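> Sharing a model that was predicted from the sequence below.
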Amino acid sequence: MLISMKEHLSLVSLQSLVFGWWEERVAVQETWRWNIRENGDQWGGLPPWTLKAAGVACRELDCGSAVSVGRREESSERPAWWIRSDCVESGSALRECAASSSSSSSFLTLTCSDSVRLLGGTGLCSGRLEVNSDPSDPSWSSVCEADFDQQDAQVVCRQLGCGAPSVLQGALYGEGEAPMGTKEFQCGGHESALLDCSSASERSTCSPGTAVSLTCSEPGVQLVGGESRCAGRLELEHQGEWRPVGEGYPPWTLKAAGVACRELDCGSAVSVVRREESSERPVWWIRSDCVESGSALRECAASSSSLSSLTLTCSDSVRLLGGTGLCSGRLEVNSDPSDPSWSSVCEADFDQQDAQVVCRQLGCGAPSVLQGALYGEGEAPMGTKEFQCGGHESALLDCSSASERSTCSPGTAVSLTCSEPGVQLVGGESRCAGRPGAGTSGRMETSGGGFPPWTLKAAGVACRELDCGSAVSVVRREESSERPVWWIRSDCVESGSALRECAASSSSSSSSLTLTCSDKLFQPNISVSSSMYGVSGPQQQGFKAFRGSTFTISCSIQPQYPGGSFLLSSSTHNYTQPAVNHSAHFLFPAAEPAHQGNYSCVYHVSAFSQNFSSESRLLSVTVTGVPSDPEPFIIRAVVLPLIQLLVSVGLYFYCKATRGRRPIRQEDIELDYDDLGVPAEEEGAQGAE
């Protein structure tokens, strides 16, 4: 027996239902029917209702679990209540999530399972089983494990719109508070509802820990029309009906597609594309944000009609698990598509060329970290082959391989981190201003009309990922041409996901997003020069000045913004100079002990109506009365003057000796002076004297 909303409840009754919880139950063809208003005529304004939200409403109505949620069109416009799905899913009461609307041409129809429900599980298809055997008395009781078998479980799973039972165990999801007093059910497994089964006498009590807990498999999900079972149009089964999945609210991202690929046991998500269709047909809208939160696809589904469908491509043979995003994690491989079982890879069987192939296959950038057990060992067996890739292959299974290894040492399961695909800001005045664009696979622009609107918080995450400092502004730009774009969801970016994970394909947009980031300031350089040591670069071991000597500390920075100033700072002194040609020089004409300390250069600049600063490393300055290293002083003050004295004395005696000699032939003079390296003209001048 199912419960849906009564079809012709007046607005007064509706107000009582939503705000006062006055309930009217009317038996119509052995079905309980109720009524509540939908979110309004336009589904794009507020999130469409999902089974997850419907489950909250069913529990609040004491009507079991949610089975279906649909939309009914009406010909008349009349006042209605809008109850936001995301608000209900957050745990708020229906009344808290209601907003008055002037009119609506449609309303929402829910179907709840009036006689069975699963509580305390991980979703709509798992939990502690409770039964309501008397619709006139909505009280619930647990079921004893001894009174429930596999055939009974098949009926309950079918009644809840779930797949076949996979786990039947006592107290898996707790004992609960419901009394243990149900009948023993005797189902054949073909019945549509548990109360349709025959039953034996009621049992008054059960042993502790024997309250039935049930896990049903999730309804079928498949990809059809692609080159493999892991690529194609996404379809979802619900109550025996297969429908395509249309792009709902908000648009699907790679992060959501990754959840679908894992549920399909198809590795990691590579792409998600919206396909336009010529005819409008019934589809399932599966909310991207609901899927990303960890809910099953079915819980996030809402019935609708659409002119588009979603096409996913998953990496059927490789996947990364347990990492921080789509491009990092523990590597697992499926070598046989007909047998979707996964195994880890031994570190000794995997090298940089293999990593390049895997990163390329996943749509990621080049490998940056290749390390054993960085993201844990996992549960997959260690039995893969040794791969021998050249680095140019498009898929890991295209590489040749050696014999299979049966085991590996603990801690050697390969963990891989690929760089995120290139994203840059294009069309602006600097690398940190402009439209977000992909550096490898064409333009990646965000639509200003996407959901939700971009905030400075989201822009700040993007600026940090681009290594561009803080966000200054985010502006929506109108454009005259319609062209394909990427929508990068603001809420997804704010949650900490990479830009690529939050990208959703859109067929066209008349606007784009322009970001302006502050640009991360370069670190200033600090150097020193002195009258004793000359000009030098950065002093790694510190600088030692002789008391009374002159030295200069210079600050400089790579050209980035015009103007600015430098602060030369220590624990006892602060000096400020404007930046001239992106540098400043601080002169110390006579070094004193008071000048000792650790100095740093701090660059200050104002840009985009904000102030930014960046600090250099520290430079240690020591002033001593006697140089601690006298060698340079000895060379300058003693050795060099001594050399000059010896040269002068030698020249004096040489000149004196040559003045008393007899005149000799000109050619002999030239020969003698040629040997000494003195020009012949000068000798001639001396002979004349």
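Thanks, I have it.
> Please count neighbours and contacts with C-alpha atoms only from this point.
Noted.
> I'd like the next helix or strand past the longest helix along the chain.
Longest helix in the chain by number of residues, with DSSP state H as the criterion: helix 640-659. Following the chain from helix 640-659 toward its C-terminal end, the next helix or strand by DSSP states H and E is helix 666-676.
> ok, structure two:
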Amino acid sequence: MLFDNIFLFVSGVFSLSILSSIICPDSVRLVDGTSLCSGRLEVKSDQSNQWWSSVCEDDFDQQDAEVVCRELGCGAPSVLQGALYGEVEAPMWTKEFQCGGHESALLDCRSSGSARNTCSPGKAVGLTCSESEEVRLVGGHSRCAGTVELKHKADRRPVIGSDWTLKEANVVCRNLDCGSAVSVGERKESSDRPVWLINPNCVQSGSSLRDCAISVSSSSVLYFTCSDSVRLVDGTSPCSGRLELKSDQSNQWWSSVCEDDFDQQDAEVVCRELDCGAPSVLQGALYGEGEAPMWTKEFQCGGHESALLDCRSSGSARNTCSPGKAVGLTCSESEEVRLVGGHSRCAGTVELKHKADRRPVIGSDWTLKEANVCRNLDCGSAVSVGKRKESSDRPVWLINYYCVRSGSSLRECARSYSSSSILTLTCSDLLVRPNISVSSSTYGVSEAQQQEFRVLRGSTFTISCSIQPQYPGGSFQLTFTSSNTTHNYTQPAVNHSAHFLFPAAEPAHQGNYSCVYHVYVFSHNFSSESRLLSLTVSDPSVHHHFIRVVLLLLTLLLVNTALCCCCKVLTLSVV
């Protein structure tokens, strides 16, 4: 296999016969890494000899790393750690580098006058540079938004690729140190031009963009929007994870945020900035602690701001943050998805709001396994998945089943498409809850409110089940449960109700009752259960005794009232 960029180090000398057309840095190199942009740093200060020197971590900092990455034609430094790519027998560079970060080569930087004699084991500089200089976003409102361009084979072109979603766009955003992907789209140009075609499956496999690029001609180009100052890391989707913030775009460092400096209004701003739903969970260390430094001031958002860094912050700085206090945030996605046009909120056409655009969803080979929309909508589980054909094509979100099956959210998997087919879904919690009530010859009618209802032993009572008109037909099952038995009684639904008559109440009727409505619609059986009604059967003698006491009290009240009236009459006659 032939590579366009091949570095041969033979006794520290480049094989010019192979690399006659490539200009290589002749004073720095990264060795034993996984790519040209990673490895243990070695420096050759004297071109008259062939000796390379390792660099001690104590003599090298972030600004020095920026110069090395630039000199090697790589992106910004992403990892700087001693012994990351092993120790070796190379001699050690003896002076401290003092780069400003703007130099084009490491040996252009100033260095300390004093020489270091020793370097502790495990301190040889290991450096990983991103490949972000090879990819960039242009034409947007910031360096973190715009058309995707890739430099490959010394040729910079726009990128195009079918089925790109937020999941793959996150790779580009991370390489650019731009946080998380917020939106992915395609823009149509007036005519075809050379572009790099990149299949998202290749990117998902872990390959670099350059490894995935194929030369084609197209009038469409990809454009991304990344969040350039906040991101959620180590979560299960772009809308969950440990919160990290980059306040200074001139450096590459992200900071965690302490839970004590962050509240619900701050969380609302972050979720909005990432184009997610409202915050649903805010908890320290929910997604780990991480090694990032800690943001030192308290956020004071009003909740209406469009970005976290637009919020005011406290003047005083926090020096420490207790372990387990790094903010973990989950933004909901349920308000982004809904079912419309059905007989209830748990059935109908699947619609997704993504990039401020609400459209129907279409997807090939969807099964009940992928239809987790029901759970997101608190509608139970999926009962049926289908498609409905419309008269003409319209903008839709195309969501492939394999992306959803991998655990990604719907918005991560969505890409813009046009189709006349749309996805329909029916969930198990399709029916409203039925009502249950009881009436007796003694106490009248009462609806169940999870409270006890009393009937007299030997009296007639009726338990009624009813439901709001949704579908014709169906049946009601009255379920009775006591401490030692269970009974079920079934009647067809007539005018959406059924009445269960009990001619004589007995102690055996004492217990809990519920109504379950069953109906067959959409080629599936559905059911819905009412609240519990607790029934107690009282002895008539207790009831009669109670009535006698009440009558006695009423009699005494009447006698007392009559005596008062007589006294008033006598008083008036005397006067």
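Thanks, I have it. What you are looking at is a predicted structure, and each value in this text was computed from that prediction instead of being measured.
> Mind checking the TM-score on these two?
Superposed pair, TM-score by TM-score structural alignment, normalised by the length of the second structure: 0.69. Supporting alignment: 469 aligned residues with a Cα RMSD of 4.4 Å.
> Now do the longest helix of the first structure: which elements does it pack against?
Of the remaining helices and strands, none touches helix 640-659 of the first structure by 3 or more Cα pairs under 8 Å, 6 or more residues apart in numbering; DSSP states H and E.
> Next, the contact list for the residue nearest the centre of the first structure, please.
In the first structure, the centroid-proximal residue (Cα atoms, centre = their mean) is Ser497; its distance is 1.9 Å. Taking Cα atoms under 8 Å, 6 or more residues apart in numbering as the definition of contact, the neighbours of Ser497 of the first structure are Gly325.
> check which helix or strand covers it.
Counting by DSSP H and E, Ser497 of the first structure is part of no helix or strand.
> which part of the second structure lines up with stretch 252-264 of the first structure?
Under TM-score structural alignment, stretch 252-264 of the first structure corresponds to residues 164-176 of the second structure.
> Stretch 372-383 of the first structure too?
Under the alignment (TM-score structural alignment), stretch 372-383 of the first structure falls on residues 284-295 in the second structure.
> do stretch 355-362 of the first structure as well
So in the second structure, the equivalent range for stretch 355-362 of the first structure is 267-274, judged by TM-score structural alignment.
> Enumerate every residue touching the nearest residue to Arg454 of the second structure once chain neighbours are set aside.
By the measure of Cα to Cα, 6 or more residues apart in numbering, the closest residue to Arg454 of the second structure outside its immediate chain neighbours is Thr536, 4.8 Å from it. Shown here is Thr536 of the second structure, whose contacts under the criterion Cα under 8 Å, 6+ apart are Glu452, Phe453, Arg454, Val455, Pro507, His509, Gln510, Gly511.
> helix/strand/coil for Thr536 of the second structure?
Reducing the assignment at Thr536 of the second structure to three states with DSSP: H, G, I helix; E, B strand; the rest coil gives strand.
> With Tyr402 of the second structure instead?
Secondary structure of Tyr402 of the second structure, reduced to three states by three-state DSSP: helix.
> List the residues that contact the residue nearest to Gly427 of the first structure when sequence neighbours are not counted.
For Gly427 of the first structure, the nearest residue in space outside its immediate sequence neighbours is Gly434; the separation is 5.1 Å by Cα to Cα, 6+ apart. Gly434 of the first structure makes contact with Leu425, Val426, Gly427, Gly428, Thr514, Leu515, Thr516, according to Cα under 8 Å, 6+ apart.
> Cheers, nothing more for now.
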